[in-house]
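Participant: Quick one, what's the 3D model for this:
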Amino acid sequence: MIEGHCDPDFENVGRVFRANFLERGEQGAAVAVYRDGRLVVDMWGGWADAAKTRPWTSDTIICMMSVGKGMAALCVWMLVDRGLIDIDRPVAHYWPGFGQAGKEGITVATLIAGKAGLLYADHAPDGAGYDWATMIDALERQEPEWAPGKDHAYHSATAGYLLGELVRRVDGRTVDRFLAEEVSGPLHADYGYGAAWADPDRVADVLPNCNSHTFVQTRDQSTKLGRAWRMRPQSDDHYNDPRMRSGLMPSTNGHGNARSVARIYAALAQGGTLDGVRLVSPETIDRMRAETWFGTCAMTDRTFRYAHGFFLNEPLMSPMGTNPRAFGHPGAGGALGFADPENRIAFSYSPSLMCEGGGLGERCKALSDAVYA
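Facilitator: Modelled structure (predicted):
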């Protein structure tokens, strides 16, 4: 059931991918690695549904959860690179309605670094997450949890809206359209928000894990993550809900596969350009991955190492090989995409079965480690 190819120099990745199915409970997944702009690992296997009736194929896609926040951050940085956004200017300069409830002085840099304190959308009705206008109105009225810049946290539920609306205010296009027209389309990468653009038969089911900290806490409104995700419509199977596959919730509903996400990060590992498609400059990449904080996240109480809209390599929570300057974005349950510009490597993993705990799990870490072994 394992298919695809693996260059001889990376055969250890292939061995680990097979071992994940035999030894670590993998159900369905894909892994991809680019080096020097070339796809050197492209493997997939297992099943695309819980009943094991649909094999995972070369073009299967799946919800990769918060991997989509990194894509939203990339869209913002592309506008910075083009001179359309100055990260030191207040967000309200581009989005006037944002400048209320104590947010007047929040700069783009503070926002994208996770220091704005906008963890919640308390003014949104329960279940309003797919109503963009309602969510933006709620965030305009939201009071920061702390004086902007004083503390830091992973903006688990709100980052996609905040960065996505900034893109819309500056460029005029919604963030899903911008991503499709400026990133995924030109790079021929099979990735986008929701999955309405894909044949439904290509979409694999996410298999929840009751031992996943994110899965448990987001369903419990007494927790900070539960308060943040209160705006997500209630469903017995919200990861595979039709609204998840058709709406726009860029904090969580980006759909794609390892090959497509690795291809996007391959451009960032190559100085911002791949196969003639330019996303950003090398100088902008260095600004994107400059460390802004390393410590306990005020949302999750986990230890993260954070840049500007991206996570930095950290062995426990965001394992990205051996280069401390590698950067990317994880997704709840174990999905990951990252770029390592110094080694010109890009990596992605897209599983169906969510991992246990609060990190990326042993399956993802084993694959990431294998790339460098």
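Participant: CA only for contacts and neighbour counts going forward, please
Facilitator: Fine.
Participant: all helices of this protein, in order?
Facilitator: In the chain, the segments counted as helices under DSSP state H are 11-23, 67-81, 91-94, 108-112, 132-141, 159-171, 175-179, 185-187, 213-218, 224-228, 258-269, 282-288, 361-372.
Participant: Would you mind telling me which of these is nearest A50?
Facilitator: Minimum separation from A50 across the helices of the chain (C-alpha to C-alpha) falls at helix 11-23, 14.7 Å.
Participant: got a list of contacts for that closest one?
Facilitator: Outside helix 11-23, the residues within contact range by C-alpha atoms under 8 Å, 6 or more residues apart in numbering are 2, 6, 26-27, 31, 41, 43, 46, 363, 366-367, 370-371, 373.
Participant: here's the other one to compare against:
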Amino acid sequence: MSGLVSGVRGYCDERFMVVRDAFEENFRARDELGAAVCVVVGGESVVDLWGGWADGARSRVWERDTLVNVWSTTKGPTALCAHLLMDRGLLDPDAPVAAYWPEFAAAGKEGVRVRHLLSHRAGLAGLREPHSAEELYDWELTTSRLAATEPWWEPGTRSGYHALTYGFLIGEVIRRITGRMPGAFLREEVTGPLGVDFTIGLPEKDADRAAELVPPPAMPPAVQAARLAGLTPVALAALLNPPVGAGTANTAAWRAAEIPAANGHGTARSVAALYGIFAGHGEYGGHRVLSADAVERVREGQGSCRDLVLGAGFRHETQAGLGLWLSGPNGSYGPNPRAYGHDGFGGSCGLADPDAGIAMGYVMNRMGPDIADDPRKMALVRAVYAAVGR
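Facilitator: Okay, the predicted model is just below:
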């Protein structure tokens, strides 16, 4: 490969060359290492590009089927599983969580509703007691501690980003209803039948396809200290209990665990396919996966506010729907405020705009410093909407 930009491969419809330009510019100007982007419009793949390197040593080329940990972009597929159960009449968003998970009623949580879990309004953004990465890998321990703990704030009153706990909360409800772990439910009900290359956790047989995550450049100590000093106790619990990063996610232990908020592994193509179910009004590849009502239910805004964990990072207030974040005034998922999606720590993204029929998946291995709205992702989002004249 003679150069990073010349290493970009794949397909791009001539109508969407501005997206290829933005993708290449990420390598030239935004320190991209290895990445892929896929855009689906009206059920048709119009962009499917990949390039760069799959490791920090630049010894492995990023291939068409390279997988990478997409962090919180995983939350979209996890929410999809919950909405499948709602479609089947097995899960009621207005029911108390304790109706499915009786132990959850402890510590004053008997009134917490399923919709509060989906919209980061349950008050359980992080555990109060120290919780190590090794303990995070223990499903029974983590869910039992969540069931026993008290909320940080009155549930339902505002959002506070449930960075890691989201997947255990939704996932345990899925497990109580179906008897299956969320990863197995997703595989057996969605990704397996549809042939989508996405898993929660990473099967050992796919380890050779996995890209190495590379951390962002270290902050100057004074800047890092100032950031930490500005975090509230709930933000510290959500983001640093336990602290996880690129080094953690590259381990065999992380990949073998089931963390439905943060350790999904896939390609940009698979992310676009899963978010494309929402963009396609519940259909993918000619198959009905969700009802059209479910697609609208996902974007039922649960209240705009300054998020208790991430609020300072956005110009305007944010609003979660039932499982994904609305684009809103920040334009996180394009100019349509009712488009929705989810970002992954360091840059990745899944986007769905049912009104325009647009889905996008973006994955990468060099992490940026932000949890949301990474400049590389935003450049691609702007390019997609420029290509469709919006």
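Participant: what's the TM-score for these two chains?
Facilitator: Once the chains are laid over each other, their TM-score by TM-score structural alignment, normalised by the length of the first structure reads 0.93; 371 aligned residues with a C-alpha RMSD of 2.4 Å.
Participant: From the contacts of helix 11-23 of the first structure, keep the buried residues only.
Facilitator: Among those, those scoring as buried are 2, 6, 26-27, 31, 41, 43, 46, 363, 366-367, 370-371 (criterion: 16 or more other C-alpha atoms under 10 Å).
Participant: Tell me the residue in the first structure aligned with M86 of the second structure.
Facilitator: Aligning on TM-score structural alignment places M86 of the second structure opposite V80 in the first structure.
Participant: ok, V371 of the first structure touching F10?
Facilitator: Yes. Contact criterion C-alpha atoms under 8 Å: V371 of the first structure and F10 qualify, at 6.5 Å.
Participant: that older thread, of the helices of the first structure, which stretch is the most buried?
Facilitator: Comparing the helices of the first structure by mean neighbour count (mean count of other C-alpha atoms under 10 Å), helix 258-269 ranks first with a mean of 29.
Participant: so that helix matches what in the second structure?
Facilitator: Aligned using TM-score structural alignment, helix 258-269 of the first structure spans residues 268-279 in the second structure.
Participant: Any idea how far that stretch is from the middle of the chain?
Facilitator: 12 Å (C-alpha atoms, centre = their mean, to the nearest Å).
Participant: Tell me the counterpart of Y130 of the first structure in the second structure.
Facilitator: Aligned counterpart of Y130 of the first structure in the second structure: Y137 (TM-score structural alignment).
Participant: same thing with R227 of the first structure?
Facilitator: Checking TM-score structural alignment: R227 of the first structure goes with A237.
Participant: Need the nearest residue in space to its match, chain neighbours excluded.
Facilitator: With sequence-adjacent residues excluded and distances taken as C-alpha to C-alpha, 6 or more residues apart in numbering, A237 of the second structure is closest to G126, at 4.6 Å.
Participant: I'd assumed S119 was in contact with P93 of the second structure.
Facilitator: No. Judged on C-alpha under 8 Å, P93 of the second structure makes no contact with S119 at a distance of 10.6 Å.
Participant: Give me the more crowded residue out of those two.
Facilitator: S119 (27 against 17; other C-alpha atoms under 10 Å).
Participant: Per the alignment, name the residue of the first structure opposite the more buried one.
Facilitator: So, by TM-score structural alignment, S119 of the second structure is matched to A113.
Participant: Find the nearest non-adjacent residue to that match, please.
Facilitator: Counting by C-alpha to C-alpha, 6+ apart, A113 of the first structure lies nearest to H308, which is 4.5 Å off, once chain neighbours are set aside.
Participant: separation between the match of M86 of the second structure and M288 of the first structure?
Facilitator: Distance of V80 of the first structure to M288 of the first structure, computed by C-alpha to C-alpha, to the nearest Å: 10 Å.
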